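Asks: Pasting the sequence and the predicted model now:
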Amino acid sequence: MAEINEAELMDALRECYDPEIPVNVVDLGLIYNLDINNESGNVDVTMTLTAMGCPMAGEVMSEVEMRVGQVENVKSCNVALTFDPPWSPERMTEDAKWELGMM
């Protein structure tokens, strides 16, 4: 069975952006977990949003599902939204903080 490359998944997720902040979901720290099942070709993504009431939640989750689904050997993708723990700016990478002028 062909393996799903986690680095390729992360690259695909870096193509997904928060609609209100010009930084990708990985560098924002919105991706909490990736569960890769190479036998089934399924990837479960656990993620959060910067704000609980984000009106673009559905669009962000759909884009994550689409981008992950385009990675080689991925047969399906499930995206679960969580707010535990709540997102905070401390989760952002140094690059994201620099890009947003927080450093």
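Replies: That came through fine. Numbers count the residues shown, from 1 in each chain.

Asks: make it CA atoms for all contacts and neighbour counts henceforth
Replies: OK.

Asks: By residue count, tell me the biggest helix in this structure.
Replies: helix 57-69 (DSSP state H).

Asks: Spatially, which residue comes closest to the residue most central in space within the chain, not counting chain neighbours?
Replies: Against the mean C-alpha coordinate of the chain, by Cα atoms, centre = their mean, the closest residue is I31 at 4.3 Å. Excluding its sequence neighbours, the residue lying closest to I31 (Cα to Cα, 6 or more residues apart in numbering) is M47, at 4.4 Å.

Asks: Use this one as the comparison:
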Amino acid sequence: MTDENRFLYDGPQELLPTLVAALERVVDPEVAMNIVDVGLVYGVVVKDNRIDLNVTMTSAACPVTDIIIEDIETQLDRDLPPDMLIHVELVWEPPWTPERMSEKARGFMGW
């Protein structure tokens, strides 16, 4: 996955920069990097005033899952129209791998 296409997106193109900016403010505290660069966002669909996000964690034992999901909702709610419904789905397939990380994240981690 390239840095330009870090997650699947189906929705209005004019909304994509706002979504990416909001999601980049959500930090995985275990690695001190935003969830987009870590590769935790799998896909976003925007349709009929609803946004559906599929996200994962680096491990099923992640102790900060609830914090990350709450922060995703908070950051999106801050930037999206007030009538937009936000639904975050935690998924485990396909499993997260370090290959999902951006070049920036790999450099930060020393990979």
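Replies: Thanks, I have the structure now. What you see is a predicted model, and the numbers here were worked out from it, not measured in a lab.

Asks: Looking for the alignment partner of the residue nearest to I31 of the first structure in the second structure.
Replies: With TM-score structural alignment as the criterion, M47 of the first structure lines up with V55 in the second structure.

Asks: pretty sure its match contacts V38?
Replies: No: in this structure V55 of the second structure lies outside contact range of V38 using Cα atoms under 8 Å: 11.1 Å.

Asks: So for these two, which sits in the more crowded spot?
Replies: Under the criterion of other Cα atoms under 10 Å, the comparison of V55 of the second structure against V38 puts V38 first, with 27 against 24.

Asks: Determine which residue in the first structure is aligned with the more buried one, please.
Replies: When the first structure is aligned by TM-score structural alignment, V38 of the second structure is paired with L28.

Asks: list the contacts for Y17 of the first structure?
Replies: Neighbouring residues of Y17 of the first structure by Cα atoms under 8 Å, 6 or more residues apart in numbering: V23, N24, V25, V60.
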